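In: Pasted the sequence and its predicted model underneath.
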Amino acid sequence: MEDLTSLPQDVRGTECAADASDDALLRQFAEGDAGAARALTDRLAPRCFSVAMRMLGNRTEAEDVTQDAMMRLWKMAPKWVSGQAKISTWLYRVTLNLCVDVQRKNRPDRLDDVPEPEDNDLSAAEKLQEAARKDALQTALSQLPERQQQAVILRHIEELPNPEIAGIMGISTEAVESLTARGKRGLAAILAGRQDELGYEDD
């Protein structure tokens, strides 16, 4: 995702350890280490993009949101206080807020750029069914209430733990559990009657 990095051009390029913490990398970037910025981008930008793509269903908009979120990270880097929160939690929150802004501008939802499956081992029929599943899930997600959509994406697609989701969304863990449960029921209701067509098994 080279075009999403938006790295400042006036910092020095140095090597940084791949196993460094997010906090350490952000601190190194704030001190002028371009290598740290690139390592942190490689680590975090794909997560932003994944959430934005699920929220928006449009690749161009998801890329724009990811770039904007990373730019905000670079701008706040000098002010970051280690230990006050996880950088990934902060970035997820920014990404969600940016997606909500885009959604509110673009109603009704746009679903014209859902990525195709990449498994080359699938048969033509299997590829069509997989594409139909992704389209159906994206459409169903877009019909959920905003907070349920966010909770379901973070829990069941990004596979984040409930306490981290609570931090991202600014709510209690119990509220996350409630939103996720209601979101799953909502998805099941929206997709009801299409299990055979999409190849889903009943839970």
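Out: Ah, there it is. Numbers count the residues shown, from 1 in each chain.
In: switch to C-alpha atoms for all contacts and neighbour counts from now on
Out: Fine.
In: Not including adjacent chain positions, what is the nearest residue to the one residue sitting closest to the centre of the chain?
Out: Nearest to the mean C-alpha position of the chain, by CA atoms, centre = their mean, lies Val51 at 1.6 Å. Leaving aside its sequence neighbours, Val51 sits nearest to Ile153 (CA to CA, 6 or more residues apart in numbering; 7.0 Å).
In: Surely the one you found is in a helix?
Out: Yes: under DSSP: H, G, I helix; E, B strand; the rest coil, Ile153 sits within a helix.
In: and it, how many neighbours?
Out: 21 (other CA atoms under 10 Å).
In: mind checking which helix or strand the residue nearest to the centre of the chain is in?
Out: helix 34-56 (DSSP states H and E).
In: Which positions in that helix come out as buried?
Out: 34-41, 44-45, 47-56 (16 or more other CA atoms under 10 Å).
In: just to revisit the earlier point, OK, contacts around the residue nearest to Val51?
Out: Val51, Arg54, Met55 (CA atoms under 8 Å, 6 or more residues apart in numbering).
In: still on that earlier bit, how far does the helix holding Val51 sit from its chain's centre?
Out: 8 Å (CA atoms, centre = their mean, to the nearest Å).
In: Count the neighbours of Val94 for me.
Out: 22.
In: could you measure the closest residue to it other than its chain neighbours against Arg110, distance?
Out: Nearest residue to Val94 in three dimensions, chain neighbours excluded: Ala69, at 6.2 Å (CA to CA, 6+ apart). To Arg110, Ala69 is 21 Å away according to CA to CA, to the nearest Å.
In: Which one of the two is surrounded by more residues?
Out: Using other CA under 10 Å as the criterion, Ala69 and Arg110 rank with Ala69 on top: 26 against 14.
In: re the thing from before, could you save the contacts of Ile153 as JSON lines and add columns showing distance to Lys184?
Out: JSON lines is the format used below for the contacts of Ile153 (distance: CA to CA, whole Å):
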{"residue": "Val51", "distance to Lys184": "17"}
{"residue": "Arg54", "distance to Lys184": "15"}
{"residue": "Met55", "distance to Lys184": "16"}
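In: nearest to Gly193, of the residues you listed?
Out: Using CA to CA, Arg54 is the member of the contacts of Ile153 that lies nearest Gly193, at 22.8 Å.
In: And that closest one, how far from Ile153?
Out: 7 Å.
In: Same question for Gln103.
Out: On the measure of CA to CA, Gln103 and Ile153 end up 15 Å apart.
In: ok, structure two:
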Amino acid sequence: MKEPDPDIELLARIGNNEPEAVKEMVSRKLPRLLALASRLLGDAEEARDVAQESFLRIWKTAGNWRSGHARFDTWLHRVTLNLCYDRMRRRKETPLDDDVRLIEIADPAPAPHEQCQADGQNAQMAAALAALPDRQREAIVLQYYQELSNTEAAALMEISVEALESLLSRARRNLRRHLAESALAVTEDKRPPRRGTR
């Protein structure tokens, strides 16, 4: 028996223009949409724009939503992915900024030295993600950051589970290589300069 879609009732309430339903949908979906878009695009402002466009699609669709083909959450992820792809295609001519920033989700603040170390690691991971081909980045983000199963991620990407696993394997290899290269570059930058011989 198929599990019922937990968003159906909420969509109906949004379709009936209930303000509380809109607030509930935003609190339910916004953090994941922002995380997905920011990791795919590497730009907090663009991620907010994509999330806003995704919510506009929800408002337009809510009154007419019919369950059956896909769960609402799957449809919403697909909409967000498509909006991210549109932006990535538009920026192919312009290089990605070296200073890639991710949206920070509110957490208890760590100590300053821990935050500095975490920021460095986040920047390295963001740069490594940005260096991946689009489909590999999408596979990694869906599985590791959005915590979707292989079946769910493959369905969203419209590929087989085997193809997803292949993408993930290549993406992990590329991430390891990129992170190793950036660690090596940091190590070399910290070495004292060689003294000249006389």
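Out: Received the coordinates, thanks. All figures in this text were calculated on a predicted structure; none of them were measured in a lab.
In: Superposed, how do the two chains score by TM?
Out: The TM-score (TM-score structural alignment, normalised by the length of structure 2) is 0.81; 178 aligned residues with a CA RMSD of 2.2 Å.
In: picking up where we left off before, wait, a strand at the residue nearest to Val94 of structure 1?
Out: No: counting by three-state DSSP, Ala69 of structure 1 falls outside a strand, being helix.
In: That one and Ala45 of structure 1: what is the separation?
Out: Distance from Ala69 of structure 1 to Ala45 of structure 1, by CA to CA: 9 Å.
In: So what's the residue count around Trp74 of structure 1?
Out: The number of residues packed near Trp74 of structure 1 is 16, by other CA under 10 Å.
In: which ones are touching the alignment partner in structure 2 of Leu96 of structure 1?
Out: Matched to structure 2 by TM-score structural alignment, Leu96 of structure 1 sits across from Leu81. For Leu81 of structure 2, the contacting residues are Ala37, by CA under 8 Å, 6+ apart.
In: does Leu81 of structure 2 sit in a helix or strand, and which one?
Out: Assessed by DSSP H and E, Leu81 of structure 2 sits inside helix 72-90.
In: Mean distance between that helix and structure 1 after superposition?
Out: Superposing on structure 1 and averaging over aligned pairs (mean CA distance after the TM-score superposition for structure 1), helix 72-90 of structure 2 comes out at 1.2 Å.
In: what's the angle from the helix or strand that comes right after that helix to helix 19-41?
Out: As assigned by DSSP H and E, the chain's next helix or strand after helix 72-90 of structure 2 is helix 112-131. Angle of helix 112-131 of structure 2 versus helix 19-41, following axes from the mean of the first three to the mean of the last three CA atoms, to 10 degrees, is 70 degrees.
In: Was I right to think the residue nearest to Val94 of structure 1 contacts Leu91?
Out: Yes: look at Ala69 of structure 1 against Leu91 with CA atoms under 8 Å: they come within range, at 6.8 Å.
In: where do the contact lists of those two overlap?
Out: Common neighbours of Ala69 of structure 1 and Leu91, using CA under 8 Å, 6+ apart, are Cys48.
In: In structure 1, what stretch matches stretch 128-145 of structure 2?
Out: Residue span in structure 1 matched to stretch 128-145 of structure 2, by TM-score structural alignment: 140-157.
In: no, scratch that, I was asking about stretch 156-169 of structure 2
Out: The aligned range for stretch 156-169 of structure 2 is 168-181, by TM-score structural alignment.
In: which residues sit against the matching stretch?
Out: 89-90, 92-93, 147-148, 151-152, 155, 162-163, 165-166.
In: What is the nearest of those to Ala132 of structure 1?
Out: Distances from Ala132 of structure 1 to the contacts of stretch 168-181 of structure 1, taken by CA to CA, are shortest for Val152, at 19.7 Å.
In: Just give me the neighbour total for the closest one.
Out: Count around Val152 of structure 1 with other CA under 10 Å applied: 24.
In: sorry, back to before: isn't the residue nearest to the centre of structure 1 right next to Val152, touching?
Out: No: between Val51 of structure 1 and Val152 there is no contact under CA under 8 Å: 10.7 Å.
In: Just want the angle from the helix ranked longest in structure 2 to helix 112-131.
Out: If you go by DSSP state H, structure 2 has its longest helix at helix 161-190. Taking the same axes, to 10 degrees, helix 161-190 of structure 2 and helix 112-131 form an angle of 130 degrees between their directions.
In: Check which residues of helix 161-190 of structure 2 are buried.
Out: Val161, Leu164, Leu167, Leu168, Ala171, Arg172, Asn174, Leu175, His178, Leu179, Ser182.
In: Report the contact partners of the fifth one.
Out: Contact analysis of Ala171 of structure 2 by CA under 8 Å, 6+ apart lists Leu132, Gln136, Arg137, Ala139, Ile140.
In: out of the residues you listed, which one sits closest to Pro108 of structure 2?
Out: Pro108 of structure 2 lies nearest to Ile140 out of the contacts of Ala171 of structure 2, by CA to CA, at 26.0 Å.
In: Leaving out the residues flanking it, which one is nearest to that closest one?
Out: Leu168 (6.3 Å).
In: and what of Trp65 of structure 2?
Out: Trp65 of structure 2's closest residue in space is Leu11 (CA to CA, 6+ apart), at 7.3 Å.
In: Now do the one you found against Arg78 of structure 2, distance only.
Out: Taken as CA to CA, the span from Leu11 of structure 2 to Arg78 of structure 2 is 17 Å.
In: Same check on Arg89 of structure 2?
Out: Taken as CA to CA, the span from Arg89 of structure 2 to Arg78 of structure 2 is 16 Å.
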